[in-house]
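Colleague: okay, structure incoming, though there's no sequence with it:
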């Protein structure tokens, strides 16, 4: 029975992390129609005539899927659609990395906007795998989780998301610091 509870808490954690990623990204993209369209267009994977529809659909889909996962409604279906969506994101990232393109990811979520990189592709692949595991687990059914376990898991997920955001901000600040140091060192000493 103890093993079932551990699995249930793990499934709950995965569901909440995916929900947080999707809702955060969807909310961040709302009202960014033209910018979001440009973000999608930079990938050179979506036909131009489909771009307005894709820019409208993406945040709506992220919000619907994230809300469904958060509320544990239609979880198997939401997780399957999220798996396909994360797989498409991963493919887009990898294709553009292989093309040697350094473009903004257009994620607008927990990590903000960052340039495409192999760590980002790995993160996207991890989300794909988590969504696929959740889809399979949710379709098979899981054991119930106590209220205390749910609260502890929610707190752990929120702390993890905060830590992830802080790490991303620290990384961005460090990069900005190095760029500023490079600019200062490139400035002739008499022109400061």
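Modeller: Yep, it's here. None of the values given here were measured: they were computed from a predicted structure.

Colleague: only C-alpha atoms from now on, for both contacts and neighbour counts.
Modeller: OK.

Colleague: wait, isn't residue 129 in contact with residue 82?
Modeller: No - at 10.2 Å, residue 129 does not count as touching residue 82 under the criterion of CA atoms under 8 Å.

Colleague: and those two? Which one has more around it.
Modeller: Neighbour count, other CA atoms under 10 Å: between residue 129 and residue 82, residue 82 has more, with 27 against 15.

Colleague: okay, now the nearest residue to the more buried one once chain neighbours are set aside: neighbour count?
Modeller: Once flanking residues are discounted, residue 82 sits nearest to residue 131: 6.2 Å by CA to CA, 6 or more residues apart in numbering. Residue 131 has 27 neighbours, counted by other CA under 10 Å.

Colleague: try residue 157
Modeller: 18.

Colleague: which other helices and strands contact the host helix or strand of it?
Modeller: Here residue 157, judged by DSSP states H and E, is contained in helix 147-186. Here helix 147-186 touches helix 2-29, going by 3 or more CA pairs under 8 Å, 6 or more residues apart in numbering; DSSP states H and E.

Colleague: below is structure B, check it against A:
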């Protein structure tokens, strides 16, 4: 059942990171919510306020283990909604900053897949809730999950740097002709 605790911590850290990024940039969050063109204009500001609070609350509930199954169910709903909102916009032919974790990433099908995987991970917590670990074991799991999350982010960043380096290389090649 340690695997389920790792899943619990990873889903929690993902939500906490996203919520923290939105809280740090409230104006950017309102703009991001508006870009999706899913929420009526009259609900843009309330949605931009509630969304990061919901992410932080769900993440905190998962991380502390207070109410894993209800929090995990809420995480399923949230990630499925994100995947749907991104998919709808991609199918509309739109391209813009996703507004996740402080921004800097354009919506794409990989982001849809990441949200669906996160929803599936959260669903596994609803179906197979983890057992309580001792405090020392939980610290170890949190450390491992954090290292895994940072490693995954590092890989994504490395991929983005490689793509940008390829673009720079192509531009340099064109300009020297």
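Modeller: Done, it's in. Everything numeric here is computed off the predicted structure, so don't read it as measured data.

Colleague: TM-score for this pair?
Modeller: After superposition, the two chains reach a TM-score of 0.90 (TM-score structural alignment, normalised by the length of the second structure), with 177 aligned residues with a CA RMSD of 1.9 Å.

Colleague: so how far is residue 180 of the first structure from the residue nearest to residue 82 of the first structure?
Modeller: Separation of residue 131 of the first structure from residue 180 of the first structure (CA to CA, to the nearest Å): 40 Å.

Colleague: for the equivalent of residue 17 of the first structure over in the second structure, which non-adjacent residue is closest in space?
Modeller: Under the alignment by TM-score structural alignment, residue 17 of the first structure pairs with residue 10 in the second structure. Using CA to CA, 6+ apart and skipping residues adjacent in sequence, the residue nearest residue 10 of the second structure is residue 145, 5.7 Å away.

Colleague: corresponding residue for the one you found in the first structure?
Modeller: Under TM-score structural alignment, residue 145 of the second structure pairs with residue 157 in the first structure.

Colleague: which residues touch that match?
Modeller: Counting by CA atoms under 8 Å, 6 or more residues apart in numbering, residue 157 of the first structure touches 13, 16-17.

Colleague: kindly reformat those residues as TSV containing neighbour count and distance to residue 52 of the first structure.
Modeller: Below are the contacts of residue 157 of the first structure laid out as TSV (neighbours: other CA atoms under 10 Å; distance: CA to CA, whole Å):
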residue	neighbour count	distance to residue 52 of the first structure
13	19	34
16	22	30
17	25	29
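
Colleague: got those as TSV, with distance to residue 176 of the first structure columns?
Modeller: Formatted as TSV, the contacts of residue 157 of the first structure follow (distance: CA to CA, whole Å):
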residue	distance to residue 176 of the first structure
13	33
16	32
17	29
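
Colleague: just the residues you listed now: which is nearest residue 53 of the first structure?
Modeller: Comparing these against residue 53 of the first structure with CA to CA picks out residue 17 as the nearest, at 27.1 Å.

Colleague: for the alignment partner in the first structure of residue 100 of the second structure, give me its contacts.
Modeller: Taking TM-score structural alignment, the alignment pairs residue 100 of the second structure with residue 107 from the first structure. In this structure, residue 107 of the first structure makes contact with 25, 113-114, judged by CA under 8 Å, 6+ apart.
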